[in-house]
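>>> My questions concern the predicted model and sequence given below.
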Amino acid sequence: MRLVRVGSAALNQTPLDWDSNASNILNAIKEAQEKEVGLLCLPELCITGYGCEDAFFAPETRRMARQILWELLPHTKGIATTFGLPIMHNSLLFNACAFVVDGQVVGIVPKQQLAGNGLHYEPRWFKAWQEGSTDVLQLENQTIPFGDLVFQLGDIRLGFEICEDAWASQRPAAHLANRDVDLILNTSASHFSFSKHKTRKQLVTESSRAFGVGYAYSNLVGNEAGRAVYDGGTLIAANGKLLAAGPRFGFTPHQITHAVLDIDDIRTSKAQLASRQYTPDTKDGIINVDFEVPQAIAESNPLNEAAWEHDAYLHEEEFSRAIALGLYDYARKSRSQGFIVSLSGGADSTAVTCLVYLMIDFALKHKSAEELCKELGIDQPAVLADSPATAITKHILTTAYQATQNSSDATRLAAKTVADCIGSTHYEFDIDPIVKQYTTMIEGGIKRELNWEKDDIALQNIQARVRAPGVWMLANIENKLLLATSNRSEAAVGYATMDGDTCGGISPIAGINKAFLRNWLVWLEKHGPHDVGPIDAVKAVNQLTPTAELRPAEQHQTDEDDLMPYEILDAIENEAIGRKKAPKETLAALLPQYPEYDQLLPPWIARFYTLWCRNQWKRERYAPSFHVDDKNLDPKTWCRFPILSGGYKREIEELLAVVTN
């Protein structure tokens, strides 16, 4: 048997953080060498970081990337590995993978299929390489093969796909299979979204079967650049069988997954592929490398999959872990010493508060309290060494309940119950005198009293806005990051006070809808994450009807009375924004699902489209949000819409005309 040990790495990189990125790469290589890995696959653009945006155009970015590559070469003795970096060739910029073997760059392979949808804007910076083309480039006074290359390392032949290459219909793998490669390394930077890991496993496993190869997939992990969260989850497969799966949502700088592949077994299975045709080997683009991949010893391979990945509550688990990891890295990389939340006792602020608590709990499962405190700038590691998550939460999380005359005892108690349960430093402030001061000032200026009949929106919004300065002040005093608490359903229709509940440096739940959040809180109360358990205190919030509490109590204000049922709002958003349907088409899609609302759906749909257009300016001003599914409304990374538009006026008229007729 010809056995080789192949490794795949997940790295927590940061754009343009040269020393940290190099350190993570170096430590991953060292661990791979210790585990006798012969071939190591690192993530896409791992030297620079994937999310450099327009900094890819800067000559200094490319110069520094080359410098880091050359600094790392001496540490690759006895191993073959990949390094992702941008490469300029013939005045064009390429997203490329340098293949380094035993301390030498033996070739550089550029990406053929660029990701240009959703979160990705690769065609803005990079050019796609043409299949079958090869060239050479000069790098550090060396002539290096460049292009669509395969590498012959002794008796093993391998090729590359770079992330999107594997997801495209015209993928390099088919071409590589005809060139008789034994192994494909996929250097990826694949962001998290719900259930995407399942699709990745299918892709990797089926690729190994369909093309008759061993297939190794790497990935980033953590919050790399601010918005996208990467879940790791490295994979290695052969002959249609998943051999190894790495952990997901890890809090460590790097993780190595490895597996022993039987090259003879791969070739035997390839010989049995009925669809495979013989293609004469022209030797073009084949780089012979004087390196023999070390023989490995047969062993069982680690399928490191957590129990929760097969649970009925997969989305709830994934959401908890993705946002928690995103928050941790955001705090660490922004050098914030924790978070501030304006805790109203409602669903949204409670969800944000609990996610911070889960962040601490998950982090402590990957590192010591001393490490956590050091990374988040807490000056008491010795005191906290053996403390539970609730004790550390007191130092990391500050919550504040800010009451007006319209606030209820129920929400005050709910906020305190949650804060006491998870251990945040909690304050209660009475902001009503400040609200009245603003109201009196304006009344004096306009020479009339404000009233709820004429000034409803103004009287509501001033309460929300007065809450902002106090929590911003706490954030400044404690050097913490203020978390905004608006959700995606509110963002869709502008049901949020700009400079009120939208205030914050990051908006962790702006990418998820209200219906999911309410269900998630019920799950958190009754089940909770597998390794944490339920948070009973959330029951006090789940018993309340969602309300902004900005109108007098006798008006019995609720969110859904102000808008529409959240379930309907989210369904309209899915049709109107997700599927780009016109108002009439949205009505046709929803009537069969909600026949009981046949009379209410038309005005609700008209209201949604009107508010959507009217409030694009708010979405443009939202703090960065985390991406968790393919329905994000963030105009900077996912869903672009003009700030000024016709507002679907004619389309809404057609909708209402159909209903009238």
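Structure received. Just so it is clear, the model here is predicted, and its values are computed rather than measured.
>>> Only C-alpha atoms from now on, for both contacts and neighbour counts.
Fine.
>>> What is the subsequent helix or strand relative to the helix or strand hosting Ile323?
Taking DSSP states H and E as the criterion, Ile323 maps to helix 314-334. Next along the chain after helix 314-334, taking DSSP H and E as the criterion, comes strand 339-342.
>>> So which residues make contact with that next one?
Defining contact as CA atoms under 8 Å, 6 or more residues apart in numbering, one finds that strand 339-342 is touched by 331, 349, 352-353, 356, 396-402, 467, 471, 474-475, 480-485.
>>> What are the contacting residues of stretch 167-187?
Applying CA under 8 Å, 6+ apart, the contact partners of stretch 167-187 are 41-44, 82, 84, 97, 112-113, 131, 150, 156-163, 165-166, 207, 211-219, 263, 266-267, 276-279, 281.
>>> And here is the other one:
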Amino acid sequence: MGRKVTLATCSLNQWSLDFEGNLDRILKSVEIAKTQGAKYRLGPELEICGYGCADHFYESDTLLHSFQVLRMLLESPITQDIICDVGMPVMHHNVRYNCRVLFLNRKILLIRPKMLMANHGNYRELRWFSPWNQLRKVEEYFLPRMIQEVTGQETVPFGDCVLSTKDTCIGTEMCAELWNPRSPHIQLGLDGVEIFTNSSASHHELRKADQRVNLVKSATTKSGGIYLYANQRGCDGDRVYYDGCAMVAINGDIVAQGAQFSLNDVEVITATVDLEDVRSYRGELCHEPKPCHRVKVDFSLSTDDDIYLPAHQPITWLFHTPEEEISLGPACWLWDYLRRSGQAGFLLPLSGGVDSSSTACIVNSMCVLLCQAIEDNNSQVLEDVRRVVGEQSYYPQSPRDLCGHIFTTCYMASENSSSDTCNRAKDLSNQIGSTHININIDIAVKGILGIFSAVTGRWPQFQANGGSQRENLALQNIQARVRMLLAYLFAQLSLWARGKPGGLLVLGSANVDESLTGYFTKYDCSSADINPIGGISKTDLKSFLLYCVEHFQLTALRGSLNVYMEHMLYFLFCLSSFLLTATSSPQADMGMTYSELSVIGRLRKISKCGPFSMFCKLIHMWKDALSPTEVAQKVKHFFRMYSINRHKMTTVTPSYHAESYSPDDNRFDLRPFLYNTRWTWQFRCIDNQVTIKT
């Protein structure tokens, strides 16, 4: 009897409801796995229909088309002689389940429903699926007729069961089950399951990869075993980016690692591992098995002559720095969005400040990745690039050349703009190669004010010219909103004016900290089609620009780093009682530094703190720098700003999710947008504690 098995796991760039494309990518992954000698292939969660179908899971069409794809997989000669483990929704007794379907040689072996659901943060699985909460229970599932015609089976096992081959035993986990304190692999291992599989749709967040790797390692450190991890990759239609990281571990060691960020739609990771290593590792452990239902299959993963087959050895996981993650994750997300949107490129209002410069650098990074993929003979990337630029024979000569074809930047000046900001934007555009436009907005602003004056007989003035605070705020907001209108006008018609087909996607450039406080004008140039930096903190963006200076030789960024904020941010948040002056800074207007704001954001979202509990934590965290009275002032100031401006989150541009304290109102941060901004009870509790202390 053999002892070594070759197993395959993968990262697939699936797209919600793209049944044809998803099928092709699944088949390609199986083909690669077989070529590399694997007898078992694992794919990501809900790979047949795509993970992010959301309320489309309610539709019978989604279930129907998933089974149609499953039938084609069963019939394909590519899937023969290898155990295929695929993900899809299944309805059993009129209840929808998120399932794994394992099949071999035109026979379904078992269907395993997810038992522990992801239902926090970006995930709402309990909205669409029910958990299978009947531990160790298996029922009969009656197959649809279209599947019976292929398999000759009427029913198959459905429930909490494992697969027993001639040489080993395989048990399933699904995504969130690995993160749960009641992870199934614990009891599976105690019952002698040697191979654990995990099909995931786990999204990227900065500094998260090490958590995922450590969980996979620890799953087999305590009781031994082999762990296969598969993950979705790319943007499947929403704000998150699934970042791959397929891997294989044995007895607490990683032996095979996939890429975290890649433009390859299909990546297959294989590893040859020795089952005897698992058995030896477990030899001295005590077991209290709770027997699992075993589905027996007349198939072996190993061969009798594998003694000379080399096993994979432990490797050290290479983690990206946060700066590299910002460079790679949003860039891959942007590319998926662009190539699937049918548009011809991006347009960015570029002020030369930190935020808009960061967005420009991410587009530059995207072009670098595309050119590298084309150099590496990725035919799919080259085909997509040619379709986007509208030239069937186009071959990018450099990232700068490609940037000139798909990226337009514009500097929108007013009479109050400085030549320094204009030059910074122009210099950065020259270095990355974007098509750059200078636009003066004064004519448009005066035209709008002329309409107002014709109706009211009044002409508002800036405060510096004798106007009131209300006039000053209104005039600033007009300029901000005119920039948004012009951005969309040029996005729709600038290529037309140059005799080229297509339109451009408008990119936003508001960071997560300013979104948290509402420090922007509603419907200004922060309103865009998508925003690659909307989930990234100001502190991380500044570090990212330093990285770009060195890594991409974008020396023009030094000017942006020397100036703390770009001029577009010199607008008041709506309804605020504070007024920007020519000498003020955004941090002064917000009443806290960006570092302090990041701490507050994490306490608000991750630690789930209201005003009083936040005050209780911050008096200890900031005790060396601030008195309790000063901490109380900052907490109350933040919650006033937050509650005044929360309504802006209902219209904020869809942003790449990169931070766990994002205020995104779409699905991640579900809170009211109409508050009692006085917070009388909460603030009184804080004041009482300050009084006691003093």
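Okay, I see it. This is a predicted model, so every value here is computed, not measured.
>>> returning to that earlier point: for the helix holding Ile323 of structure 1, what is the distance to the chain centroid?
Centroid displacement of helix 314-334 of structure 1 relative to its chain, using CA atoms, centre = their mean, to the nearest Å, is 8 Å.
>>> that older thread, could you pick out which of the contacts of strand 339-342 of structure 1 are located in strands?
Leu397, Thr398, Thr399, Ala400, Tyr401, Gln402, Leu481, Leu482 (DSSP state E).
>>> does the third one really touch Gly423, like I thought?
No - contact criterion CA atoms under 8 Å: Thr399 of structure 1 and Gly423 do not qualify, at 9.9 Å.
>>> neighbour count winner among these two?
The neighbour comparison of Thr399 of structure 1 against Gly423 (other CA atoms under 10 Å) goes to Thr399, with 26 against 21.
>>> Map the more buried one onto structure 2.
Under the alignment by TM-score structural alignment, Thr399 of structure 1 pairs with Thr409 in structure 2.
>>> Can you find the partner of Arg481 of structure 2 in structure 1?
Match for Arg481 of structure 2 (TM-score structural alignment): Arg465.
>>> What's the separation between its match and Glu375 of structure 1?
Remark: distance between Arg465 of structure 1 and Glu375 of structure 1 (CA to CA, to the nearest Å) = 33 Å.
>>> Asn304 of structure 1 now?
27 Å.
>>> So the residue nearest to Phe151 of structure 1 when sequence neighbours are not counted: helix, strand or coil?
Of all residues not flanking Phe151 of structure 1 in the chain, Ile287 sits nearest, at 4.7 Å (CA to CA, 6 or more residues apart in numbering). Three-state assignment for Ile287 of structure 1 (DSSP: H, G, I helix; E, B strand; the rest coil): strand.
>>> Hmm, Ile287 of structure 1 is touching Asp148, no?
No - in this structure, Ile287 of structure 1 is not within contact of Asp148 by CA under 8 Å, at 10.5 Å.
>>> Comparing those two, which shows the higher neighbour count?
Neighbours were counted for Ile287 of structure 1 and for Asp148 using other CA under 10 Å; Asp148 has more, 26 against 16.
>>> Now check structure 2 for the residue matching the more buried one.
Taking TM-score structural alignment, the alignment pairs Asp148 of structure 1 with Asp160 from structure 2.
>>> ok, now which ones touch that match?
Contacts here follow CA under 8 Å, 6+ apart; on that basis Asp160 of structure 2 touches Arg112, Pro113, Trp132, Gln134, Leu135, Arg136, Lys137, Val138, Cys292, His293.
>>> which of the residues you listed count as buried?
Arg112, Pro113, Trp132, Val138, Cys292, His293 (16 or more other CA atoms under 10 Å).
>>> how many other residues sit next to the residue in structure 1 that Leu338 of structure 2 lines up against?
Under the alignment (TM-score structural alignment), Leu338 of structure 2 pairs with Ala331 of structure 1. Residue neighbour count, defined by other CA under 10 Å, stands at 21 for Ala331 of structure 1.
>>> Same question for Glu75 of structure 2.
Glu75 of structure 2 sits with 17 neighbouring residues when counted by other CA under 10 Å.
>>> now do Ala491 of structure 2
24.
>>> ditto for Leu16 of structure 1
20.
>>> Contact partners for the residue opposite it in structure 2 once aligned?
With TM-score structural alignment as the criterion, Leu16 of structure 1 lines up with Leu17 in structure 2. Leu17 of structure 2 sits next to Cys49, Gly50, Cys53, Thr62 when contact means CA under 8 Å, 6+ apart.
>>> ok, now how distant is the third one from Glu125 of structure 2?
Looking back up the chat, that one is Cys53 of structure 2. Cys53 of structure 2 sits 11 Å away from Glu125 of structure 2, going by CA to CA.
>>> Which residues are in contact with the residue lying closest to Ile263 of structure 1 once chain neighbours are set aside?
Spatially, and ignoring its direct neighbours in sequence, Ile263 of structure 1 is nearest to Arg2 (5.4 Å; CA to CA, 6+ apart). Residues near Arg2 of structure 1 by CA under 8 Å, 6+ apart: Asp262, Ile263, Asp264, Gln295.
>>> Is the last one located within a strand, as I assumed?
No - per three-state DSSP, Gln295 of structure 1 lies outside any strand segment and is coil.
>>> Val260 of structure 1 versus that one, what's the distance?
For Gln295 of structure 1, the distance to Val260 of structure 1 - CA to CA - is 10 Å.
>>> Repeat that for Ala174 of structure 1.
Distance of Ala174 of structure 1 to Val260 of structure 1, computed by CA to CA: 24 Å.
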